[in-house]
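Participant: My questions concern the predicted model and sequence given below.
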Amino acid sequence: MSEQPSTKPSQTQLLFAAVVVMALIVVAVFILSSKSEQPVENEKFKQDVVVPAVEPAKPINTAQSQPEPEPEPEVVETYEPEPQPEPTPEPVEERIVEAKPAEPQLPSLDESDAEVQQSLGEYLTEQSLGLLMTEDMVRRTVVFVDNLAQGKLAKKHAPVSAPVDKFMALESDIIITDPNSFERYTPYVDMLTQMSNAQIVRVYRKFQPLIFEAYEEIGYEGEDFNYTLNEAITELLDTPIPETSLPLIKDSVTYSYAYPEWEKLSDAQKQFLRMGPANMKRVKTKLEAVKKSLAN
């Protein structure tokens, strides 16, 4: 019958276990005592030994496993433009500028009568030219128009001659103007209507420098004559045209209008009445058109 192995530990095993336990206890006591005691530094050793300062380690970014690559230098391509051919200059077109004809020089005011007659002779008949005063024509016209604008008559400075026929009246129960007396003014009206509006303005513009000069001689600003001429035309346009013959009053060798509303008119307007209704209408139509042409 074979022997069963013994289950009890041997003395040798017990002794080894006891030694191991004692070693563990000694180690534990040593560790515990080293934690409770403060270590004493060796001052001399501390003075002799210089401990280098340790820089703190930079945190490592674990998200980047590879170092960032350095950027490659940018390559700048240089481009040299191809030389362009110089543009061929366009031929310069020679422009021929025609010189404007110089405006004809006007004669002096003292020597202007012949020039005025020649200009008017291009538009008027011989009969009409015969009605004009041929001496100091510009000065006469300026003075006459200046007085006319004020409602006056400067008979000594009239630019036309006086009618040959005399004024006539019909004397009966009442005194009225003889209608035949109106006809003595018809040639003057014909002279005015022979020229177109453009022709009248053309002559006026041509001799305007001399007209301004003559106006300055009598004490005004030359350019103010335009205003004066407009006032003279307005004075005549404002004259009423009678529908019937006007009764007159004889004062010695002169006549006056019997109705106060007609007698109170200016001398220029009463002279205009002597032309008669038919001639007055023709003159007014012409003056209205000339006034508009001068304003443009």
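Facilitator: Received the coordinates, thanks.
Participant: use CA for all of it now, contacts and neighbours both
Facilitator: OK.
Participant: Verify the contact between residue 293 and residue 199 for me.
Facilitator: No: the criterion here is CA atoms under 8 Å, and residue 293 misses it with residue 199 at 10.4 Å.
Participant: Would you map the helices across the stretch 151-296 of the chain?
Facilitator: Assigned by DSSP state H, counting those that start in this stretch, the helices in the stretch 151-296 of the chain fall at 179-182, 186-194, 197-206, 208-217, 225-237, 260-263, 267-273, 277-295.
Participant: quick check, distance from the helix or strand encompassing residue 29 to the centre of its chain.
Facilitator: Element membership for residue 29, per DSSP states H and E: helix 11-36. Mean C-alpha position of helix 11-36 versus that of the full chain (CA atoms, centre = their mean, to the nearest Å) differs by 118 Å.
Participant: Equivalent analysis for stretch 127-138, please.
Facilitator: For stretch 127-138, the separation from the chain centroid amounts to 46 Å (computed by CA atoms, centre = their mean).
Participant: Then stretch 281-290?
Facilitator: So, by CA atoms, centre = their mean, the centroid of stretch 281-290 is 37 Å from its chain's centroid.
Participant: Can you give me the buried ones in it?
Facilitator: The neighbour-count check on stretch 281-290 (16 or more other CA atoms under 10 Å) flags 283-284, 286-287, 290 as buried.
Participant: Can you get me a residue count around the closest residue to residue 281 other than its chain neighbours?
Facilitator: Spatial nearest neighbour of residue 281, chain neighbours left out: residue 241 (7.9 Å); criterion: CA to CA, 6 or more residues apart in numbering. Neighbour count for residue 241, taken as other CA atoms under 10 Å: 14.
Participant: same thing with residue 121?
Facilitator: 13.
Participant: nearest residue to it other than its sequence neighbours?
Facilitator: residue 129 (7.0 Å).
Participant: For that neighbour, give me its contacts.
Facilitator: 117, 120-121 (CA atoms under 8 Å, 6 or more residues apart in numbering).
Participant: pretty sure residue 287 is touching residue 233, no?
Facilitator: Yes: at 6.6 Å, residue 287 and residue 233 qualify as touching, with contact defined as CA under 8 Å.
Participant: Now the terminal residues of stretch 157-173, how far apart.
Facilitator: For stretch 157-173, the first-to-last residue distance is 38 Å (CA to CA, to the nearest Å).
Participant: same question, stretch 236-252
Facilitator: 28 Å.
Participant: Can you name the residues in contact with that stretch?
Facilitator: Contact with stretch 236-252 is made by 174-177, 255-259, 268-269, 272-273, 277, 280-281, 284, 287-288, as judged by CA under 8 Å, 6+ apart.
Participant: Quick one, which of the residues you listed are buried?
Facilitator: If we count by 16+ other CA under 10 Å, the contacts of stretch 236-252 have these buried: 175-177, 255, 257-258, 268-269, 272-273, 277, 280, 284, 287.
Participant: Use this one as the comparison:
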Amino acid sequence: MSEHSSTEPRTNKKPSNSQLLLAAIAAVALIIVAVFVLANKENKPAENTKFRQDVVVPEETPKTVVNTARQEAEETKKAEITANAEPESTTDSIEEPVVTVTEPESRPVEPVEPVLPSLDESDTSVRDSVASYLSKQAMELLVTEDMVRRSVVFIDNLAQGKVAKKHYPVSKPADNFMVIEDDLIITDPNSFERYTPYVNMLNSMSTAQLVRLYEQYKPLISEAYEEIGYNGNEFDYTLQEALGELLETPIPESNLPLIQESVTYKYAYAEWEQLSDAQKLFLRMGPENMKKAKKRLQAFQRAIAN
């Protein structure tokens, strides 16, 4: 038997009925909470179908690879074009008054005259200029040596009614003068044909071309005219006189009878024989050639008189 040294008496305590009831209620509540938590973990929450219908899910579009370097270059180019473009006019812009500036009248540009060669070296230039208007066959009729001087001397003699035989500007006809001897001696019509190529050469050039050639080489013509003792500026008058001498030659309407003197012939009628040597040379061309030549010479005479 054990012994106790306590002075107070030993007592045996038991829980009350109210305490036991609270403990039971707490235990039941814990059990209910544990069961609810476990049930939520195993079952997923049901979807709200109404909410799902109302929400529009955007479709995914395929991603494209963008060349940023090219895009930047194009944007830069567009920006430059926009910067350089003229600004569009708007209706709100203020119109400036128009000022009319009267420009001074421009003076006509004077044509530059070609530089002429010297008189001694002018044959090539004159020949080339004439050749631009004439055929090769016609050019063969010209004497191409000292052309300006030769023509000036020949025209000066024509103005005086003479023929400078040593200064013919054209070659002499290849065929000889021919006559028909019968009761009367007359010129053979075939002799007139000797001069047809010369008349054709004259008519192959227009009046304007003849004037152009004359004006082009007029300084050299005046120089050549001075060489033979005249005033160079007076050659226009001399040329007019020479043309007038030929144009005053009458055109015969019938064959003219001739008289033979030694190896030459002269006209039987005094009115024809008294014509100047220049006019009688013109007669040798025959009526038809004279008419054609006169027409061109008259036009040339009028042109240089203006």
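Facilitator: All right, it came through fine. Nothing here was measured: the structure is a model prediction, and the numbers come from that model.
Participant: what's the TM-score for these two chains?
Facilitator: Remark: TM-score between the superposed chains equals 0.67 [TM-score structural alignment, normalised by the length of the first structure]; 208 aligned residues with a CA RMSD of 1.9 Å.
Participant: quick revisit: aligned partner of the residue nearest to residue 281 of the first structure in the second structure?
Facilitator: In the second structure, the residue paired with residue 241 of the first structure according to TM-score structural alignment is residue 251.
Participant: Read off where stretch 123-139 of the second structure ends up in the first structure.
Facilitator: Matched against the first structure by TM-score structural alignment, stretch 123-139 of the second structure falls on residues 113-129.
Participant: go on, stretch 280-293 of the second structure?
Facilitator: Counting by TM-score structural alignment, stretch 280-293 of the second structure lines up with residues 270-283 of the first structure.
Participant: cool, and stretch 168-187 of the second structure?
Facilitator: Under TM-score structural alignment, the match for stretch 168-187 of the second structure is residues 158-177.
Participant: Please compute how far the matching stretch lies from its chain's middle.
Facilitator: Centre-to-centre, stretch 158-177 of the first structure and its host chain are 57 Å apart (CA atoms, centre = their mean).
Participant: for stretch 151-169 of the second structure, same thing?
Facilitator: Distance, stretch centre to chain centre, for stretch 151-169 of the second structure: 46 Å (CA atoms, centre = their mean).
Participant: what's in contact with that stretch?
Facilitator: Stretch 151-169 of the second structure is contacted from outside by 142-143, 147, 150, 221, 224-225, 238-245, 276-279, using CA under 8 Å, 6+ apart.
Participant: which non-adjacent residue is nearest residue 189 of the second structure?
Facilitator: Distances taken as CA to CA, 6+ apart place residue 286 nearest to residue 189 of the second structure, at 7.6 Å, with adjacent residues excluded.
Participant: Revised request: answer the last question for residue 191 of the first structure.
Facilitator: Nearest residue to residue 191 of the first structure, sequence neighbours excluded (CA to CA, 6+ apart): residue 128, at 5.4 Å.
Participant: tell me which element that neighbour falls in.
Facilitator: Assigned by DSSP H and E, residue 128 of the first structure belongs to helix 126-129.
Participant: Give me the mean distance between the helix or strand following that helix and the second structure.
Facilitator: Remark: after helix 126-129 of the first structure, the chain's next helix or strand is helix 137-149, criterion DSSP H and E. Mean deviation of helix 137-149 of the first structure relative to the second structure after superposition (mean CA distance after the TM-score superposition for the first structure): 0.2 Å.
Participant: which one of the helices of the stretch 151-296 of the first structure lies closest to residue 89 of the first structure?
Facilitator: Of all the helices of the stretch 151-296 of the first structure, helix 197-206 sits nearest to residue 89 of the first structure, with 47.9 Å by CA to CA.
Participant: which bit of the second structure covers that closest one?
Facilitator: Going by TM-score structural alignment, helix 197-206 of the first structure sits over residues 207-216 in the second structure.
Participant: Which residues does the matching stretch contact?
Facilitator: Contact partners of stretch 207-216 of the second structure, identified using CA under 8 Å, 6+ apart, comprise 129-130, 133, 296, 299-300, 303-304.
Participant: try it again with 10 Å
Facilitator: Under the criterion CA atoms under 10 Å, 6 or more residues apart in numbering, residues 113-116, 126, 129-130, 133, 202, 206, 218, 220-221, 296-304 lie in contact with stretch 207-216 of the second structure.
Participant: Just the buried residues out of those, in PyMOL syntax.
Facilitator: One line in PyMOL is enough to select the buried members of the contacts of stretch 207-216 of the second structure, burial here meaning 16+ other CA under 10 Å:
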select buried, resi 126+130+133+202+218+220+221+296+297+300+301+304
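Participant: quick one on the thing from earlier: once aligned to the first structure, how far is the match of helix 197-206 of the first structure on average?
Facilitator: Mean for stretch 207-216 of the second structure is 0.3 Å (mean CA distance after the TM-score superposition for the first structure).
Participant: Show me what residue 154 of the second structure aligns to in the first structure.
Facilitator: Correspondence of residue 154 of the second structure to the first structure, assessed by TM-score structural alignment: residue 144.
Participant: neighbours around its match, how many?
Facilitator: Residues lying near residue 144 of the first structure (other CA under 10 Å) number 19.
Participant: Next: residue 137 of the first structure.
Facilitator: Counted with other CA under 10 Å, residues neighbouring residue 137 of the first structure total 21.
Participant: cool, residue 215 of the second structure as well?
Facilitator: Residue 215 of the second structure has 12 neighbours, counted by other CA under 10 Å.
Participant: Quick check: it vs residue 100 of the second structure, distance?
Facilitator: 44 Å.
Participant: Please apply the same query to residue 245 of the second structure.
Facilitator: For residue 245 of the second structure, the distance to residue 100 of the second structure - CA to CA - is 61 Å.
Participant: Looking at the two, which one has more neighbours?
Facilitator: Between residue 245 of the second structure and residue 100, counted using other CA under 10 Å, residue 245 has the larger neighbour count: 19 against 6.
Participant: hang on, the more buried one packs against residue 276?
Facilitator: Yes: counting by CA atoms under 10 Å, residue 245 of the second structure does reach residue 276; the two are 8.7 Å apart.
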